[in-house]
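Engineer: I'd like to go over a predicted model; first the sequence, then the structure.
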Amino acid sequence: MLLSIMQGLFKTKSKQNTQELITKAQAGDKEVLNSLLLAHTLFLKKTASFICKRPIDEQDEEFSIALIGCHEAIIAYNPTENTSFQTFAHLIIKRRLIDFIRKETVRNNKELLFDNGETESEDDHFLLRQHAVTTYSEEQFTVSRREELIKYSKLLSNFNLSFDELTKAAPKHKDARKTAFQTAQIIADSEELYASLIENKKLPLKEIEALVEVSRKTLERQRKYIIAVVLLLNSDFVYIKDYVKGEII
């Protein structure tokens, strides 16, 4: 079972195969569910390591949290409402790990207070929790997002793109942005189209035109925006994705 699922996840039409397996897991097939979780082990380690900013292995508690998040993502995933499963799972795992980090920060600070012979009142507990959450939110989020923006800017520069250009190139109307986003998602989910983009540093317009009901003229006009979205979708920039959620489409 695990071997067949691993093969299914990495075929050309992996998105469709993954959705079929997720549907079975959602219907109550525990064997498929467990195999899906095992097949995503490397993804879980990579995601947890990225969020925690240090290597995470299967022995770490953070990996268990990521596993729980992946389980939740499998059960809740809806392809008509969400983007790719891994993007959706990445966000769920991020939220679970952030909750875990916050709780650990509060617990460790409480232990430090007790070690110093101080007692904890309800007001102390509230203030301590608020301080821990505020500190993590304002500092960790800001630093992580800034690091991602620097990396994303460098990635865009490989395609002769910049943030200023994207601001001007972004479709003004919501329907146009949605169409451009859907085109970008098709490219991001296709191994052949994505490989062509990365190798040639330009959109494979002929191949894309055959797959979407969008004119060549529109594709050329939305070229910069589509490329930027493709690069974002196939990246680990989870903070940027979360930040622009609802804005790029």
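Structural biologist: Arrived safely, thanks for sending.

Engineer: only C-alpha atoms for contact and neighbour calcs from this point on.
Structural biologist: Fine.

Engineer: can you tell me the centre-most residue of the protein?
Structural biologist: Central residue of the chain (C-alpha atoms, centre = their mean): T87, 3.6 Å from the mean position.

Engineer: and here's the other structure:
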Amino acid sequence: MSENTNKEALLAAKDEQKRSDFIAKYEQAILRTASSSSHKYVTKEEDEWSIALVAFSKAIDSYSEDKGDFLPFAMMLVKRALIDYYRQNKKHENELSISPNIMNGGQQSEEDLSLHKEISKASLEKESNLSKELLLKDEIEGANEMLKEYGFSFYDLTKASPKQDKTKEICAEAIRCILNNKAYLEELEAKKKLPIKALSKEHDLSKKILDRYRKYIIMAVLILSKDYPLLAAYLKFVRKEE
């Protein structure tokens, strides 16, 4: 099912009629995502529908198979577009939030201006944090759906993550090996299994550790090789950025 959708998306990017048919096929899915992201029932007469539609169309243009299945990728872009839309609207609300005194021909006092700036700053920071939380939630949900194909969920990782520095470094080395080797990455995605034998034999990595922490390694490889920027930030040590 997902493979057919992925192929349809690639064809839709090259043909306008196929694009229209493809979008029409997934109208209800787009509306559901727009409604859940907006926390209200969205119809085609509302701005949210237009924004979601544009985001879905952009997803078609930017999609490639290395981004995983098309629908989770597209719906993530739809959610992000709507979050940006609400954030921009909130920003303009803050910009227009002036003292009522100005409406009567009076001037804002320095105290009013200072207070307004503090309120606006706090409101924007709160909105920014909320947007990040929502985006992170979306990424976790997307990653969870992707990991189900590998036989486990994102939430299994609370018990499957390495704790000791030495173990973490071995796992990080395995992750780097896969990310830097196209054959390893293709084997992982095709067979849904970690190439433990090759990693152990060719890179002298502990087979026992690779097997024990295979879920963690698979998760990290997929997040770092696909479109999960917020989750990827938690894996900076793998790329030796810290």
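Structural biologist: Right, received. Where do you want to start? Because the structure is a prediction, the values reported are computed rather than measured.

Engineer: what would you report as the TM-score here?
Structural biologist: Their TM-score after superposition, calculated using TM-score structural alignment, normalised by the length of structure 2, is reported as 0.56; 199 aligned residues with a C-alpha RMSD of 4.7 Å.

Engineer: distance from the chain centre to the one helix or strand the residue nearest to the centre of structure 1 maps to, please.
Structural biologist: Using DSSP states H and E, the element containing T87 of structure 1 is helix 85-115. Relative to its chain's centre, helix 85-115 of structure 1 lies at 17 Å (C-alpha atoms, centre = their mean, to the nearest Å).

Engineer: does I248 of structure 1 really touch F181, like I thought?
Structural biologist: Yes - shown here, I248 of structure 1 and F181 form a contact pair, counting by C-alpha atoms under 8 Å, at 7.3 Å.

Engineer: so the two - more neighbours on which side?
Structural biologist: Here I248 of structure 1 and F181 are compared on neighbour count by other C-alpha atoms under 10 Å; more neighbours surround F181, at 22 against 15.

Engineer: please report the distance of the spatially closest residue to that one that is not a sequence neighbour from Q16 of structure 1.
Structural biologist: Closest residue in space to F181 of structure 1, ignoring its immediate chain neighbours: I249 at 6.2 Å, by C-alpha to C-alpha, 6 or more residues apart in numbering. Distance, I249 of structure 1 to Q16 of structure 1, using C-alpha to C-alpha, to the nearest Å: 22 Å.

Engineer: and K172 of structure 1, by the same measure?
Structural biologist: 31 Å.

Engineer: between these two, which one's more packed in?
Structural biologist: The residue with more neighbours, out of K172 of structure 1 and Q16, is Q16; 14 against 10, by other C-alpha under 10 Å.

Engineer: what's the angle between the helix or strand harbouring the more buried one and helix 85-115?
Structural biologist: Assigned by DSSP H and E, Q16 of structure 1 belongs to helix 14-26. Angle, helix 14-26 of structure 1 to helix 85-115, by axes from the mean of the first three to the mean of the last three C-alpha atoms, to 10 degrees: 60 degrees.

Engineer: contacts for helix 14-26 of structure 1, please.
Structural biologist: Identification of contacts with helix 14-26 of structure 1 by C-alpha atoms under 8 Å, 6 or more residues apart in numbering yields 5, 8-9, 31-33, 36, 74-75, 79, 84-85, 189.

Engineer: hmm, which two among those are most spread apart?
Structural biologist: E31 and D189 (26.2 Å; C-alpha to C-alpha).

Engineer: what's the neighbour count on L10 of structure 2?
Structural biologist: 19.

Engineer: so how far is Y239 of structure 1 from whichever residue in structure 1 pairs up with it?
Structural biologist: Aligned counterpart of L10 of structure 2 in structure 1: T23 (TM-score structural alignment). T23 of structure 1 sits 28 Å away from Y239 of structure 1, going by C-alpha to C-alpha.
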